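Trainee: after the sequence you'll find the predicted model.
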Amino acid sequence: MNLFTDIRALVLQAIEALQAEGALPEGLATAAVTVEPPRDPLHGDMATNAAMVLAKPAKAKPRDIAEALAAKIAADDRVDHAEVAGPGFLNLRLAPSVWQALPQGVLAAGTDFGRSQMGQGAKVNVEYVSANPTGPLHVGHTRGAVFGDALASLLDFAGYDVTREYYINDGGAQVDVLARSVYLRYLEAQGHEVEFADGTYPGDYLIPVGEKLKEQVGDRYVGQPEEVWLEEVRNFATDEMMALIREDLKMLGVEMDQFFSEKSLYGTGRIEAAIESLDAKGLIYRGVLEPPKGKKPEDWEPREQTLFKSTEHGDDVDRPIMKSDGAWTYFAPDIAYHYDKVSRGYDQLIDVFGADHGGYVKRMKAAVSALSDGKTPLDIKLIQLVKLYKNGEPFKMSKRAGTFVTLRDVVEEVGPDVTRFVMLTRKNDASLDFDFAKAVEQSKENPVFYVQYAHARICSVMRKATEAGVDVSDAALAGADVSVLSHEAELGLMKKLAEWPRLVEIAAKGHEPHKVAIWLNELASDLHALWNKGHDEPALRFLQDDAALSQSKIALARAVAVVISAGLGILGVTPVEEMR
């Protein structure tokens, strides 16, 4: 049930009717015709750009087309008034009965109201978090995890077949550093004095890992050279860190469908196969790169390398994939990993990266374009930094990780629901200030509280109605007479509900789950406004002396609660039934 889609279909029918009459030429492209809320609500309920879009190809004045369309559209029972504005915009005002049908439509669909088939089952891989397995997740990873998880849920709600994936960066030198750090904790557990040199990981989180290693191997590695224990300790430490990361993600309500190990690419021919695929397309060559733009680094010297001709797929410069000594660059396994994803048959790839990976965007897009012959789009979403505050002051926490604030610290401070909602109140590429005091304060300035309070208020009035003997089951409410809901504030709330299916598709198309959080706050605001009007106008209160009238009023409130539940479900936040 998408009113904006329905009214757009009505506009297209009017265009077809004018074409049949000869008032418009045949064959006009209508893909760009939209129906959306007007910028100024005083202008109407919906507006269409149809006349503006069709004017040039139809060789007619947009206002003439708009007036002809208005006459056709106004004949529909759903439309109260169609008015031409400006050079040819068409504003529509719908009949109250259209809005009054919304609550029952929501109740019939339940939390599936607004679920779309826009994605048509297209397979999408969303890769997010993908932190190095060298320690617990930090606050930056937290935002990426929340964003990626909410985006995956949003795409699922919009009709896509979504896979949530974590890329384990366990193939580089950082896991050797992890192994050496765990070995130091292992020696410490054996009673030895140790010193953490620069470049090792001194966080306390490795103490239990060292103790567990001692339990498993005893003193077997004490005093032994690195070549004896490095590989086994590396594997052990990586497994322990991934278990810790999985626990952290679970605290946040994030569960992956798949974990992919970078290490599985090495020594298996998979990197070679990906590079050979590019070579077969004439995109691999031996060459010398130009020096970096600007001031030339003192240590720069021209050297022949194996290069990927990424400029043919939109990159600024070609990229090295193999060093002069024959070792792969960091870019090579990334190419192989994405080659694997392309080979798995995904229709679209989405990577969620930290802001420090901005320089990787063009080269990765070029690689995927080359690997898929331009058939598989890659969207890379960069996650900006999170700054922690408490009462407006920079906030330092336990830093049990040694160098940073962990995901676990944040979740234990405010809970997973607050963490997730706050992380989605800003667009992913905008920096985020996370104030712990504001995140838990009970005021309308706190979007988490404001939305949760709206849901709890509705649950409260339903409990009171039940105590008063009013049947507020969904079946009873679905049969309520909502035509009695005619106040401007009640109709306004229904109009807001009508935006939900459209909002889902817009947010999914733009990969912008933050729009769901912002819209839920607006819906909550409309509910609170109607509730508060009831203080001065008893006729607007949800609970009335007449049971049938109460059911009608509560049907609207319950519809709002259902949509809030659906929206919070996409964000991974649990709706509450009472505030504590």
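Mentor: Received the coordinates, thanks. Numbers count the residues shown, from 1 in each chain.
Trainee: switch to C-alpha atoms for all contacts and neighbour counts from now on
Mentor: OK.
Trainee: endpoints of stretch 306-316, how far apart?
Mentor: End-to-end distance for stretch 306-316, by C-alpha to C-alpha, to the nearest Å: 17 Å.
Trainee: stretch 25-36 now?
Mentor: Stretch 25-36 stretches 25 Å from its first residue to its last (C-alpha to C-alpha).
Trainee: here's the one I want to compare it with:
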Amino acid sequence: MNPYRHFIGEIVAALQSMQAAGELPEKLDFSAITAEPPRDAAHGDIATNAAMVLSKAAGKKPRDIAEPLLARLKANPDVVDGAVAGPGFLNLKIADGFWRARLGDCLKAGIAYGDSSMGKGGKVNVEYVSANPTGPLHVAHARGAIVGDALSNLLHKAGYDVTKEYYINDAGAQVDKLGQSTYLRYREALGETIESIPEGLYPGEYLKDVGAAIAKRDGARWVAKPESDWLPEMRAFAIATLMAEIKADLETLGVHIDVYSSERALVESGAVDRAFEELTRQGLIYQGRLEPPKGQLPDDWEDREQTLFRATQFGDEVDRPLKKSDGSWTYFANDIAYHHDKYRRGFADMIDVWGADHGGYVNRMKAAVSAITAKQGELDVKLCQLVRVMRNGELVRMSKRAGTFVTLRDLLDEVGPDVVRFTMLTRKNDAPFDFDLVKATEQSRDNPVWYVQYGHARTRSVMRQATAAGIAIDGLDSAPLDRLSDAGELALIRMIAQWPRQVEAAAVAHEPHRIAFYLYDLAAAFHSHWNRGREEPGLRFVIEGDSDLTRARLALVQGIGFVIGSGLKVFGVTPVDEMR
């Protein structure tokens, strides 16, 4: 149960009672009513804006709604007190027994606690990574992979039917350059001296292995052939080799993609033509000229008549070209077709996780999705800002093998997948991030990964100690939870009860980093309570001679362990039972 959503239902029921009594007009919209923890815990357990949002439609002052609403809510046995604050906010104090019952829910559900039906099985496509298969994944790709994967897990926990997708950009000029770069390494593997890699091609040494593999397989077969013969072979072999490496790195990171879609296959299937026909049918394609960009003109600017999509009708700044001067499709046309294909596969809700360099592409793509789906589809784009890899505040040197960047494999070999995943989620995706290799592995409160894992390990340590003392730890969901009366214990129970709300709120906002903040706060509260027990023996988890209180406190500890484990599962991180 999400207790805050539960109390929205109770508040709406009380408002409907006021309507039945003639105290409020009928046909009021209750959809904007919220129930959430107040900013100051001293004000109570739940704050609602009900009177504020209904005031105008009801033709009443907020306090004139809030006061009779409070009187009705106080009749609820779970509401022990309340007050109208400020212009009309309503703060409620909820009975301790209600919160203890939520701990009981947690104990029965285990790490499935927080699973929600909110999504009602709605289909969502989350596309992430989608790196050009022109080289190994680097740390910026890693951030996108982790954000996309955690968001997918979060949406699944919130009740959505999620498909994780990777779009292979295996068409266009970039993969042609990959093929040309591979051909140079192929000739090099056959003994030819390559003085330097021409500008525009890929200089990374990772292609040496690809070229050598082709040389071993085919010998000098391609040396005297024209480019039209060898380019498709070099391109296809390099893409297959690098995609295998990318998939292996993602698997090591714990990222398991459901669907790999090929841009080349999409184009060859006629999907771009179908999307173009659909936009034409809607009257959204025309021949025209674009105004030159403001400021300095780019080198490739051409003042010519073009095939344009009416993007401005859907919120974009300018209309967008769909064909190049040679008559071939633009990348944008291919991307429209790809999202049209997603929609045709049943995904009206789409989430794309992109790199920071795609920020200028967001509005046009949202406009395109709105158009190609006749406003039935929706696209949310999560931009991931750049990541700098540091060591004690110093920038880490770039990988020689990659040529220009630190690879994901380098990072995984240094600190391991769990540390990489959790650390990348401790910042909002659109904030720049410095990944310090030393701080990410230090054992201190300043390292959220260690601090949260230490919290989980402590819960397991308590259970081991209880078992060693001969105390049964099975069946704790039937422990007498009413024995938990200390303020610190009740505060921890309320934090546990917030977990379902955190899941739903983070899922609605598409913000998995909220889970990291919550887990850190829960771990901090647990560590603080642990320390109180060291100073006050009466607050310890195992109380000699009082088995009921001991089992109740062990139930609380187990609940904390379940919630931390549940959150780490969303992140794709394995909880540790013992710190080493």
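Mentor: Received it, and whenever you're ready, just let me know what you need. Computed from a predicted structure; not experimentally measured.
Trainee: P25 of structure 2: how many residues sit nearby?
Mentor: 14 (other C-alpha atoms under 10 Å).
Trainee: measure it to A51 of structure 2 for me?
Mentor: Applying C-alpha to C-alpha to P25 of structure 2 and A51 of structure 2 gives a distance of 13 Å.
Trainee: then Y343 of structure 2?
Mentor: Per C-alpha to C-alpha, Y343 of structure 2 is found 40 Å from A51 of structure 2.
Trainee: and for I372 of structure 2?
Mentor: Distance of I372 of structure 2 to A51 of structure 2, computed by C-alpha to C-alpha: 41 Å.
Trainee: check the mean deviation of stretch 141-150 of structure 2 from structure 1.
Mentor: Mean deviation of stretch 141-150 of structure 2 relative to structure 1 after superposition (mean C-alpha distance after the TM-score superposition for structure 1): 0.4 Å.
Trainee: that older thread, more neighbours: Y343 and A51 of structure 2, which one.
Mentor: A51 (25 against 20).
Trainee: could you double-check that that one lies in contact with R63?
Mentor: Yes: using C-alpha atoms under 8 Å, A51 of structure 2 is in contact with R63, at 6.9 Å.
Trainee: and for G104 of structure 2, the neighbour number?
Mentor: Neighbour tally, G104 of structure 2, other C-alpha under 10 Å: 22.
Trainee: give the contact list for the residue nearest to R534 of structure 2 when sequence neighbours are not counted.
Mentor: Distances taken as C-alpha to C-alpha, 6 or more residues apart in numbering place R540 nearest to R534 of structure 2, at 7.1 Å, with adjacent residues excluded. R540 of structure 2 is in contact with W530, G533, R534, counting by C-alpha atoms under 8 Å, 6 or more residues apart in numbering.
Trainee: Three-state assignment for the residue positioned nearest the centre of structure 1, please.
Mentor: Taking C-alpha atoms, centre = their mean, the centroid of structure 1 lies closest to L151, which sits 2.5 Å from it. Secondary structure, DSSP: H, G, I helix; E, B strand; the rest coil: L151 of structure 1 is helix.
Trainee: need the next SSE after the lengthiest helix in structure 2, C-terminal direction.
Mentor: With secondary structure taken from DSSP state H, structure 2 has its longest helix at helix 227-253. Counting by DSSP states H and E, the next helix or strand C-terminal to helix 227-253 of structure 2 is strand 259-262.
Trainee: just to revisit the earlier point, quickly note the distance from the residue nearest to R534 of structure 2 to L107 of structure 2.
Mentor: Taken as C-alpha to C-alpha, the span from R540 of structure 2 to L107 of structure 2 is 20 Å.
Trainee: list residues touching both of A51 and R63 of structure 2?
Mentor: With C-alpha under 8 Å, 6+ apart as the test, A51 of structure 2 and R63 both reach G88.
Trainee: so which strand or helix has the residue of structure 1 positioned farthest from its centre?
Mentor: Largest separation from the mean C-alpha position in structure 1: G223, at 49.3 Å (C-alpha atoms, centre = their mean). Counting by DSSP H and E, there is no helix or strand that carries G223 of structure 1.
Trainee: quick check: it vs Y186 of structure 1, distance?
Mentor: From G223 of structure 1 over to Y186 of structure 1 the distance is 11 Å, taken as C-alpha to C-alpha.
Trainee: what stretch of structure 2 does the strand or helix carrying R420 of structure 1 fall on?
Mentor: Using DSSP H and E, R420 of structure 1 sits in helix 416-423. On structure 2, the counterpart of helix 416-423 of structure 1 by TM-score structural alignment is residues 417-424.
Trainee: how big is the offset of the matching stretch relative to structure 1?
Mentor: Counting by mean C-alpha distance after the TM-score superposition for structure 1, stretch 417-424 of structure 2 comes out at 0.6 Å.
Trainee: ok, residues contacting that stretch?
Mentor: With contacts defined as C-alpha under 8 Å, 6+ apart, stretch 417-424 of structure 2 is touched by 143, 146-147, 252-254, 411-412, 433, 435, 440-441, 448-449, 516, 571-574.
Trainee: tell me which of those fall in helices.
Mentor: Using DSSP H, the subset of the contacts of stretch 417-424 of structure 2 located in helices is R143, I146, V147, T252, L253, L411, L412, P448, V449, A516, F571.
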